[in-house]
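**Student:** output the structure for:
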Amino acid sequence: MDVVTLTPADADATVALWGACNLTRPWNDAHADYARALAGPSSTVLGVRDGEALVGTVMVGGDGHRGWVYYLAADPGRRGEGIGRALMAAAEGWLVAHDLPKVQFMVRTANTEVLTFYARLGYEEQDVVVLGRRLDAPAH
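**Tutor:** The predicted model follows:
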């Protein structure tokens, strides 16, 4: 299974796949996320194709200390074929090549199927709390 670096021309297909995998939210601009990932040297989006069809993606980047993975998506009709596993291996390889010794990511707690997938890959829940707020909304 070949994992390739995606380009700006892949934006619509990528965002459509993210939507089909229930990874997008109305308050996040997925197209902007995609463009930002491709714009800088510290992140990218990788993908798997079957012919012309995009069947899997992962966004990967580093903050200088840790590697981060976002938007891991495998076509829902193609799950169980190793697409997600291949993409995570490629993301880990990208992080190692960029000298980032740790990878982490966030999964919604209700997404138990995905949590099981990551556990099978050897990932463990970390003893941290993720905090955040929108910067385009007024602080309280």
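**Student:** can we go C-alpha only for contacts and neighbour counts from here?
**Tutor:** OK.
**Student:** Leu54 belongs to a helix?
**Tutor:** No: going by DSSP: H, G, I helix; E, B strand; the rest coil, the assignment for Leu54 is strand, not a helix.
**Student:** how close does it get to Gln104?
**Tutor:** Per C-alpha to C-alpha, to the nearest Å, Leu54 is found 24 Å from Gln104.
**Student:** to compare against the first, here's the next sequence to fold:
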Amino acid sequence: EGGVTGSVMVGFDGHRGWVYYLAVAPAARGSGLGRALMAAAERWLRECGAPKLQLMVRGDNTAALGFYEALGLVRQDVVVLG
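**Tutor:** Next up, the predicted model:
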């Protein structure tokens, strides 16, 4: 109570929009807050002129993968080096 329930951090690099971070408190998951945050992020990125949106999710994060796929995002094959 009184804490942050959800947060999204996005950016536009001039080529594409990025969702860097999306979090919803466990007690608020399933409430539609995540969808609302993503809708706000997409709206802001469109206003910035971003032609597309990308984000990265760990392959073992099945909850996040299911969430983003339910929003219509599609997996892409990429190689990440670190």
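**Student:** circling back: more neighbours, Leu54 and Gln104 of structure 1?
**Tutor:** Leu54 (18 against 14; other C-alpha atoms under 10 Å).
**Student:** just give me the match in structure 2 for Val103 of structure 1.
**Tutor:** Counting by TM-score structural alignment, Val103 of structure 1 lines up with Leu53 in structure 2.
**Student:** which residue ranges of structure 2 form strands?
**Tutor:** For structure 2, strands defined by DSSP state E occupy the ranges 6-12, 17-24, 53-55.
**Student:** chain center to the first one: distance?
**Tutor:** Here the centre of strand 6-12 of structure 2 is set off from its chain's centre by 7 Å, with C-alpha atoms, centre = their mean, to the nearest Å.
**Student:** circling back to that earlier point, including distance to Gly34 of structure 2, could the strands of structure 2 go into CSV?
**Tutor:** Output for the strands of structure 2, formatted as CSV (distance: least, C-alpha to C-alpha, whole Å):
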stretch, distance to Gly34 of structure 2
strand 6-12, 7
strand 17-24, 6
strand 53-55, 15
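**Student:** for these, which one sits closest to Leu45 of structure 2?
**Tutor:** Counting by C-alpha to C-alpha, Leu45 of structure 2 lies closest to strand 17-24 out of the strands of structure 2; the figure is 6.0 Å.
**Student:** which part of structure 1 matches that closest one?
**Tutor:** Counting by TM-score structural alignment, strand 17-24 of structure 2 corresponds to 67-74 in structure 1.
**Student:** tell me how far the residue nearest to Thr5 of structure 1 when sequence neighbours are not counted lies from Ala39 of structure 1.
**Tutor:** Closest residue to Thr5 of structure 1 apart from its sequence neighbours, by C-alpha to C-alpha, 6 or more residues apart in numbering: Leu46 at 4.5 Å. Leu46 of structure 1 is 14 Å from Ala39 of structure 1, where distance means C-alpha to C-alpha.
**Student:** the match of Val103 of structure 1 and Val4 of structure 2, how far apart?
**Tutor:** Relative to Val4 of structure 2, and taking C-alpha to C-alpha, Leu53 of structure 2 is found at 25 Å.
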